[in-house]
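**Student:** sequence and computational prediction follow.
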Amino acid sequence: MKYHPLKLLQEMTILFAEDDPIMQDSIARILSTHFRHVLVAEDGAQAMELFNQQRPHIILLDIAMPRASGMEVATAIRQQDPDIPIIILTAHNESEHLFAAIRLRLMEYLVKPVSLDKLRSTFLHCVTELQQRGRIAVQLQSGATYNVNTQSVEWDGKEISLTRNEKSFLDFMLRHRNQVVDADRICFHIDPNHDMTNSGLRNLVYRLRSKIGNKSIVRACP
């Protein structure tokens, strides 16, 4: 299943953090023409809050911000998600930050002012990377295909209806492929208010297997 990068970009959510109100407004307007949703943060702490709450597809961070710099936010995000594309904006081309960018595997380290063409090409490169890392469409063991952007599943030519919790579960597990994740952490991701119990998680997995095949979820709970 192939998707055009530009169309995929228009379905995505980007998190943009910039403390300068004029620059923030200007770049946010540009982003709104490329992405379905633009999450705007005024400082590093708010950027982390939005990341944890909304789980965007791409991150764009100004390097100099109050309450956590762009590099500090990038470091915290990278600890949670090893693959999400992160782009840093800076007014200066400083070597120490460039070395940090390499260690964090940042997608780009852009020096302001950035041209519209450069931004667009960077975003499309992000989409290509997401595709290659299986973050766009994932083929499940049962043969079903999960579209990460739309959080929808297609199986045998039909779109399978999923509940909010089922979408949240699939998204979390696919972002933590090849990792050991305990049931409590999964429950907290699905419902931070602690209403999801281990028993409720087992029922969710049972229902989801009946929808998209037993082989789609080999092991979700201890």
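**Tutor:** The structure has been received and is ready for your questions. Numbers count the residues shown, from 1 in each chain.

**Student:** alpha carbons only for contacts and neighbour counts from here, please
**Tutor:** Fine.

**Student:** go ahead and flag the most central residue of this protein.
**Tutor:** residue 57 (3.3 Å; CA atoms, centre = their mean).

**Student:** I'd say that residue and residue 13 touch.
**Tutor:** Yes. Taking CA atoms under 8 Å as the contact criterion, residue 57 and residue 13 are neighbours in contact, 5.5 Å apart.

**Student:** for this protein, what's the longest helix?
**Tutor:** Criterion DSSP state H: the longest helix present in the chain is helix 116-132.

**Student:** structure B:
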Amino acid sequence: MGDPNVLKQLRANLHTYPLLYVEDNRGLNAQATVLFKKFFDNVISGYDGEEGLALFEKHRPAIVITDINMPKMDGLKMSEAIHEIDPDVLIIITTAHDERDFLHQSIKIGVFDYLIKPLKIDNLIETFTRCSEMLVEAFHRKIFNANLHAVFNYQNNLVILLHERNVVIANQPTLDFFGVKNIEALRKRFQTFGEVLLEHKSFVYDHGTMKWFEHISAHPKRLFNVKIADQEEVSHHFILTYQSVPEKDGYAVLSLNDVTELGLLKLYDSNATERESLIKDEKTVRALLEMAMRSSAKMKVHNLYKGLSIVNDGIVESIEGKTVSIKSAYVQLKAMQYEKMFYLTSELFPMTILAEGIRQIDLGEQYVLFSQYRLVPTSPARRESIRVTPDNNIAVTMLYEERRFDAELEIMDVSISGMRVQLFSLPAGFAVKHSVILDIVLTTASRPIIINTTAEVFRIDEVNRRFEVVFVFNLHDEGKKGMIDYIAKRQMVLIREFKGIQYEK
């Protein structure tokens, strides 16, 4: 009789749907109706095709089970007539073994399934299970389609359906934005969407090195900055998303979120003086974070645990006053606990955001609250070489204008092409682009490696009354091999060290 739990669940899924059963054998009709009522509350019985069709028009059942050979109208003709009224009705044919020739015709009609007589409970359960799945899917599709028009037309975003780059459908906010009454008028204004994309630094538009459609269609999960003028020729800043339509070649949906009021256009395309002012403006950075929040944009969160790069996705969860909340991975939050800062990068941002002023890190809920942030020109994502903080197995001495510096000099980090050191004071006349001699000693298990190299002063920063100096150099042969080996081993130590920190409370 089948698994009672399966029968119970199947009845729970089907009992509200009416079932029409058409069978001219009255004894078989009565027996099968009793069986069907184990699954359906309402079973409607008919005894020939004409009666079955009339009952269908009156009750509009979701499922029809019918015999083939019946008086007045056979089951196949009845099924065909029913599908002309409602093509979504699930029709099940009951057939004897010698009636299989009718199956080809039933396939053309679009019959859902057929069952061999006499009916068996296991076969019924299998067929009714698939009916249940189809009905649930159809119900969900009906709800979706019923609400799609409202969502399409009454959300704030501009939504456009493209076919081969041409605009074929646009929602009401799009028509309002361009000041047109219908899609025909919109097509007269522009046929391809690329015509409305205006030039703006780092934004998407057609120019010498970029074809807008090729660019966005090659990156379907990314967000893009675009500038478009409205009906009054006022420029607006939008975040554009692109989504191809599955199984429909050439079709795509564009959605554009207007973020003009955040006032970020000047940040992307301004003169040097104005840009410098905007970079230092905390409100500008907060506007960038709000833009990311509105667009549900994934950012990359970067930390450098003693030079070891830790990178995970992050999203802006909320902004309240100056305080920003970002969700990210547990491992990223552990790195933040150590560094007390982190970097945020996104294809939407013109520069990297340095986040400081951490107020709270919640490892359970996986979020960080911070209230200090600024734009910085450098990005941890664009490091040309790996930099690590040193251990006791490396030392350096600097020779500048025949004076040696060693006791006053502390290594902050080192790479294959440079070194950052800290000094208590600078030699007289010491400046960027000056040359020095560095003697670097690497202690290994076998023997010390001494690297003597000329280096250039790349940058000088004053931090907490001390001076941080970045040197760049070009190592060769054994010196280069020794430095690569040192950095690789140091990395492995830091990886093990950080894994241990992850499990600390």
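**Tutor:** Good, I have the coordinates. Quantities reported herein were computed from a predicted structural model and do not represent experimental measurements.

**Student:** please state their TM-score.
**Tutor:** Structural agreement between the two chains, given as a TM-score (TM-score structural alignment, normalised by the length of structure 1), stands at 0.58; 141 aligned residues with a CA RMSD of 2.2 Å.

**Student:** coming back round to it: may I see the buried residues of the longest helix of structure 1?
**Tutor:** With burial defined by 16 or more other CA atoms under 10 Å, the residues of helix 116-132 of structure 1 counted as buried are 119-120, 122-131.

**Student:** repeat for stretch 86-106 of structure 1
**Tutor:** When neighbours are counted by 16+ other CA under 10 Å, the buried residues of stretch 86-106 of structure 1 are found to be 86-90, 97, 101, 104-106.

**Student:** would you mind measuring from the counterpart of residue 33 of structure 2 in structure 1 to residue 7 of structure 1?
**Tutor:** In structure 1, the residue equivalent to residue 33 of structure 2 is residue 28, according to TM-score structural alignment. Per CA to CA, to the nearest Å, residue 28 of structure 1 is found 19 Å from residue 7 of structure 1.

**Student:** looking at the two, which is more packed in?
**Tutor:** Neighbours per residue (other CA atoms under 10 Å) separate residue 28 of structure 1 from residue 7, with residue 28 holding more: 19 against 12.

**Student:** would you check that that one makes contact with residue 36?
**Tutor:** No. Checked against CA under 8 Å, the pair residue 28 of structure 1 and residue 36 is beyond contact range at 12.0 Å.

**Student:** tell me where structure 2 has helices.
**Tutor:** Secondary structure of structure 2 (DSSP H): helices at 4-14, 26-36, 49-59, 75-85, 103-109, 121-154, 172-178, 183-189, 212-217, 265-268, 272-280, 282-294, 330-339, 477-502.

**Student:** reformat these as CSV; add distance to residue 226 of structure 2.
**Tutor:** As requested, these are arranged in CSV below (distance: least, CA to CA, whole Å):
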stretch, distance to residue 226 of structure 2
helix 4-14, 48
helix 26-36, 59
helix 49-59, 54
helix 75-85, 48
helix 103-109, 50
helix 121-154, 21
helix 172-178, 15
helix 183-189, 19
helix 212-217, 10
helix 265-268, 10
helix 272-280, 19
helix 282-294, 13
helix 330-339, 31
helix 477-502, 41
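
**Student:** of all those, which one comes closest to residue 257 of structure 2?
**Tutor:** Taking CA to CA as the criterion, residue 257 of structure 2 comes closest to helix 282-294 out of these, the separation being 8.2 Å.

**Student:** give the aligned range of that closest one in structure 1.
**Tutor:** Aligned using TM-score structural alignment, helix 282-294 of structure 2 spans no residues in structure 1.

**Student:** cool, stretch 104-115 of structure 2 as well?
**Tutor:** Structural correspondence for stretch 104-115 of structure 2: residues 99-110 of structure 1, per TM-score structural alignment.

**Student:** same deal with stretch 362-371 of structure 2?
**Tutor:** The alignment places stretch 362-371 of structure 2 over no residues of structure 1 (TM-score structural alignment).

**Student:** any buried residues in the lengthiest strand in structure 2, and which?
**Tutor:** Selection of the longest strand in structure 2 by residue count, based on DSSP state E, yields strand 449-463. By 16+ other CA under 10 Å, the buried positions in strand 449-463 of structure 2 come out as 449-452, 454-458, 460.

**Student:** wait, doesn't residue 450 of structure 2 sit right on residue 441?
**Tutor:** Yes. With contact defined as CA under 8 Å, residue 450 of structure 2 reaches residue 441; the gap is 4.6 Å.

**Student:** quick revisit: so what corresponds to the residue nearest to the centre of structure 1 in structure 2?
**Tutor:** Under the alignment defined by TM-score structural alignment, residue 57 of structure 1 is paired with residue 62 of structure 2.

**Student:** contacting residues for its match?
**Tutor:** Contact partners of residue 62 of structure 2, counting by CA atoms under 8 Å, 6 or more residues apart in numbering, are 17-19, 89-90.

**Student:** closest one to residue 359 of structure 2 out of those residues, please.
**Tutor:** Closest approach between those and residue 359 of structure 2, by CA to CA: residue 17, at 56.4 Å.

**Student:** the closest one: how many residues sit nearby?
**Tutor:** The number of residues packed near residue 17 of structure 2 is 17, by other CA under 10 Å.

**Student:** list the contacts for the aligned residue in structure 1 for it?
**Tutor:** Matched across to structure 1, residue 17 of structure 2 falls on residue 12, judged by TM-score structural alignment. With contacts defined as CA under 8 Å, 6+ apart, residue 12 of structure 1 is in contact with 35-37, 56-58, 149.

**Student:** count of residues packed around the nearest residue to residue 24 of structure 1 once chain neighbours are set aside?
**Tutor:** Distances taken as CA to CA, 6 or more residues apart in numbering place residue 18 nearest to residue 24 of structure 1, at 5.4 Å, with adjacent residues excluded. Neighbour count of residue 18 of structure 1, defined by other CA under 10 Å: 26.

**Student:** tell me who's in contact with residue 18 of structure 1.
**Tutor:** Shown in contact with residue 18 of structure 1 (CA under 8 Å, 6+ apart): 24, 40-43, 61-62, 65.

**Student:** how close does it get to residue 145 of structure 1?
**Tutor:** For residue 18 of structure 1, the distance to residue 145 of structure 1 - CA to CA - is 36 Å.

**Student:** residue 127 of structure 1 too?
**Tutor:** Using CA to CA, one obtains 18 Å as the distance from residue 127 of structure 1 to residue 145 of structure 1.

**Student:** cool, and residue 209 of structure 1?
**Tutor:** Remark: distance between residue 209 of structure 1 and residue 145 of structure 1 (CA to CA) = 14 Å.
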